[in-house]
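Asks: Next come a sequence and a model predicted from it.
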Amino acid sequence: MASRRNRAANGFAQAHFLRERAIEDTLLTLSAINRQFDVALELGSGDGRFGRELANTPAAAKVGLLIESDLSPALSAQQSGAARLILDEESLPFGDDSLNLVISTLSLHTVNDLPGVLVQIRRALQPDGLFIGTLFGGETLKELRGCLMEAEIEVRGGYGPRIAPFAEGGDLIDLMKRTGFQMPVVDSDRVTVSYEHPLRLMADLRAMAESNILHDRPRKGLNRALLQRMTELYFERFADDEGRITATFEIITLSGWKAHESQQKPLRPGSAKTRLADALGVKEGRFGTANERE
């Protein structure tokens, strides 16, 4: 993945529109939290865009030291004036309880072991520390995936995975719970992008370092016949009135807290001191509450 990000470094700035949307979603989540974060880490900071955008918002007052990190030295050289690290998201070099906030914008969907990364993030956070991450969800590139699959079946008589699978929102909230995060929240932001041609879409994916990263991807590449049939199918099914094709991207924002004794906890079943009927001002009947009738 590091070599892929290095190759994409020159074109990254021209294909940053989805990451800008993800950063906007992240800052919106952060701005709603009334908390000070003395030490924050950004995983997969790319060209440092998040740090620059953060500096221009009121949320900047909530963040003390921002540490930017990435796999790619080429992209790291373009970062903002924050502290910089070159590191692997799957091997975090931070001690337990050392960070107040961890941010990730559109980088964790490419890791090999997402549950393992989330466990490392939780361990690195101090009690009552916060994680906010954005990653592509299951609706992402559904049009391209469908057309590529059908075209390859027609042309070659079989299909190999060309696009890595993306997690669904419901699966992610369960994953946050299983990896020990408290009060997890998952939001979905669907973005529809218009292109003049499917190959223009694929060029943007390469510029964003979002081309196929699967280890077991097909050995045979996308030849002319396959691309031509995929293009025909794409225009037949997903072209608008102006002859441009559409592509869907689902940006999922997930957040969760490391456990702390000050956090709200659900009451034990049967421990309530007030009856629901009393709170609603109704009489309690045989099968629950009922409105009193005259």
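Replies: Received it, and whenever you're ready, just let me know what you need.

Asks: can we go C-alpha only for contacts and neighbour counts from here?
Replies: OK.

Asks: residue ranges for the helices of the stretch 151-294 of the chain, please.
Replies: For the stretch 151-294 of the chain, the helices defined by DSSP state H, counting those that start in this stretch occupy 169-178, 198-207, 224-238, 276-280.

Asks: Serialize those to JSON lines and add fields for distance to residue 122 and mean neighbour count.
Replies: As requested, those are exported to JSON lines (distance: least, Cα to Cα, whole Å; neighbours: other Cα atoms under 10 Å):
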{"stretch": "helix 169-178", "distance to residue 122": "10", "mean neighbour count": "16"}
{"stretch": "helix 198-207", "distance to residue 122": "30", "mean neighbour count": "17"}
{"stretch": "helix 224-238", "distance to residue 122": "41", "mean neighbour count": "17"}
{"stretch": "helix 276-280", "distance to residue 122": "37", "mean neighbour count": "12"}
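
Asks: Can you add distance to residue 255 and give these back as a markdown table?
Replies: Compiled in a markdown table, the helices of the stretch 151-294 of the chain are given as follows (distance: least, Cα to Cα, whole Å):
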| stretch | distance to residue 255 |
| --- | --- |
| helix 169-178 | 8 |
| helix 198-207 | 26 |
| helix 224-238 | 33 |
| helix 276-280 | 32 |
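
Asks: which residues touch the residue lying closest to residue 63 once chain neighbours are set aside?
Replies: Counting by Cα to Cα, 6 or more residues apart in numbering, residue 63 lies nearest to residue 37, which is 4.9 Å off, once chain neighbours are set aside. By Cα atoms under 8 Å, 6 or more residues apart in numbering, the contact set of residue 37 is 62-64, 100-101.

Asks: try this one next to it:
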Amino acid sequence: MNVFDRQAKKWQRECAALRDDYHIFNYLKDEIGDRLSDRVYDINRKFKVGLDLGCGFGHVSKHLTKDAVEELVMCDSSAAVLQKASSPEDTSVLCRKLVVDEENFPFEPESFDIVMSSLSLHWVNQLPYTFSQVMKSLRPDGVFIAALFGGETLYELRGSLQLGEIEREGGFAAHVSPFAAIRDVGALLNSAGFTMLTIDTDEIKVCYPSMFELMQDLKGMGENNASWIRKLHLHRDTMFAASAIYKELYGNEDGSIPATFQIIYLIGWKPDPSQPKPLDRGTGNISLKDIYRLDEVVKNATEDMVKKTAKEIPVPRDDGGENR
């Protein structure tokens, strides 16, 4: 499967990085990077070597300290972006930067204790292959933590452009890149061999004066469409029609328009014998049919455990004899 033009995406991101005001478009990626770093700190462990895959402008890396990771490798496919990427504010973290394509891993097997990726994997053509490479690069009991755009991202923009193009031109083309669905992400992680999966979603709505400001910000982020079947030109009349449709269907009372960004967060672990294992089938002692009275079941189980424990505690005799 070859959906995205990786060279076009690299060029788009480098153009965004060469802007003098590139930093003002980082608001969304900085927010997601902050939330992803919180998930790193939620793991009660200090990682020796970590990888920030598709680091962008250091949206995750800048939040990391030596309490999280001792040594960090920051990599990105764009040299211009990597040059301006923020290193960890904690200077005691050993950090190095490498130009690396997410689709081609140059790392040796079992090189990292943690691999992080924030909002870069949605441009990868072969997610199954990339996940398998991440798995190989992790040491046993290593963790993969990532965030990527989900399928509901920019549904308002997608629908408005399609309706506007149908109205003005009698048909429509793809103007918003396809995104992964949450059910597919879980299946791909399982296929790559990850265990103890945690996958959840979040939605962020950002309001803009009109559709034109939204599209300008997407270009400033380097997130404009890079699919092979993208249409390279939009007619002026189509743009104005789509903008009017956007405001009519989704507009707020104050005249602004909302843009939805669905974020999929995922955590997967490389298998290791030290990890907890699920119980065998049939060993459970609580049936799902009793879920409606869970409080009662837990109370009865607790009382039975207390009684059993009380019987096992030896009680000394008053006459100095042996315990009974």
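Replies: Perfect, thanks for sending it. Keep in mind the model is a prediction, meaning the values are calculated, not measured.

Asks: State the TM-score obtained for the two superposed chains.
Replies: Once the chains are laid over each other, their TM-score by TM-score structural alignment, normalised by the length of the first structure reads 0.89; 276 aligned residues with a Cα RMSD of 1.8 Å.

Asks: returning to that earlier point: and the residue nearest to residue 63 of the first structure, what pairs with it in the second structure?
Replies: Using TM-score structural alignment, the equivalent of residue 37 of the first structure in the second structure is residue 47.

Asks: same check, this time on residue 5 of the first structure
Replies: So, by TM-score structural alignment, residue 5 of the first structure is matched to residue 13.

Asks: mind checking how far that match is from residue 113 of the second structure?
Replies: According to Cα to Cα, to the nearest Å, residue 13 of the second structure stands 28 Å off from residue 113 of the second structure.

Asks: and if you look at residue 45 of the second structure?
Replies: 10 Å.

Asks: more crowded one of those two?
Replies: The neighbour count for residue 45 of the second structure versus residue 113, taken as other Cα atoms under 10 Å, is higher for residue 113 (21 against 11).

Asks: Surely that one is in contact with residue 143?
Replies: Yes: applying Cα atoms under 8 Å as the test, residue 113 of the second structure and residue 143 come out as touching, 6.6 Å apart.

Asks: Need the contact partners of stretch 225-235 of the first structure.
Replies: For stretch 225-235 of the first structure, the surrounding residues in contact (Cα under 8 Å, 6+ apart) are 143-144, 147-148, 150-152, 155, 197-198, 243-245.

Asks: Tabulate those (CSV), appending distance to residue 176 of the first structure.
Replies: Listed next are the contacts of stretch 225-235 of the first structure as CSV, based on distance: Cα to Cα, whole Å:
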residue, distance to residue 176 of the first structure
143, 28
144, 29
147, 32
148, 32
150, 34
151, 37
152, 36
155, 41
197, 38
198, 35
243, 41
244, 38
245, 35
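
Asks: Let's see the PyMOL selection covering just the buried ones among those residues.
Replies: Selecting only the buried members of the contacts of stretch 225-235 of the first structure in PyMOL, with burial defined as 16 or more other Cα atoms under 10 Å, works like this:
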select buried, resi 143+144+147+148+150+151+152+197+198+244+245
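
Asks: Which of the contacts of stretch 225-235 of the first structure fall in strands?
Replies: Per DSSP state E, strands hold the following members of the contacts of stretch 225-235 of the first structure: residue 245.

Asks: Tell me which stretches of the second structure form strands.
Replies: Under the criterion DSSP E, the second structure contains strands at 47-53, 69-76, 94-99, 112-118, 138-149, 195-208, 257-269.

Asks: Select, out of these, the one closest to residue 286 of the second structure.
Replies: Across those, residue 286 of the second structure has its closest neighbour in strand 195-208 (22.1 Å, Cα to Cα).

Asks: Could you list the buried residues of the closest one?
Replies: Applying 16+ other Cα under 10 Å to strand 195-208 of the second structure flags 195-196, 199, 207-208 as buried.

Asks: picking up where we left off before, nearest residue to the match of residue 5 of the first structure other than its sequence neighbours?
Replies: Residue 13 of the second structure sits nearest to residue 222 (Cα to Cα, 6+ apart), 4.5 Å away.

Asks: Matching the one you found against the first structure, which residue comes up?
Replies: Per TM-score structural alignment, residue 222 of the second structure is aligned with residue 209.

Asks: how near is its match to residue 40 of the first structure?
Replies: Taking Cα to Cα as the measure, residue 209 of the first structure falls 25 Å from residue 40 of the first structure.
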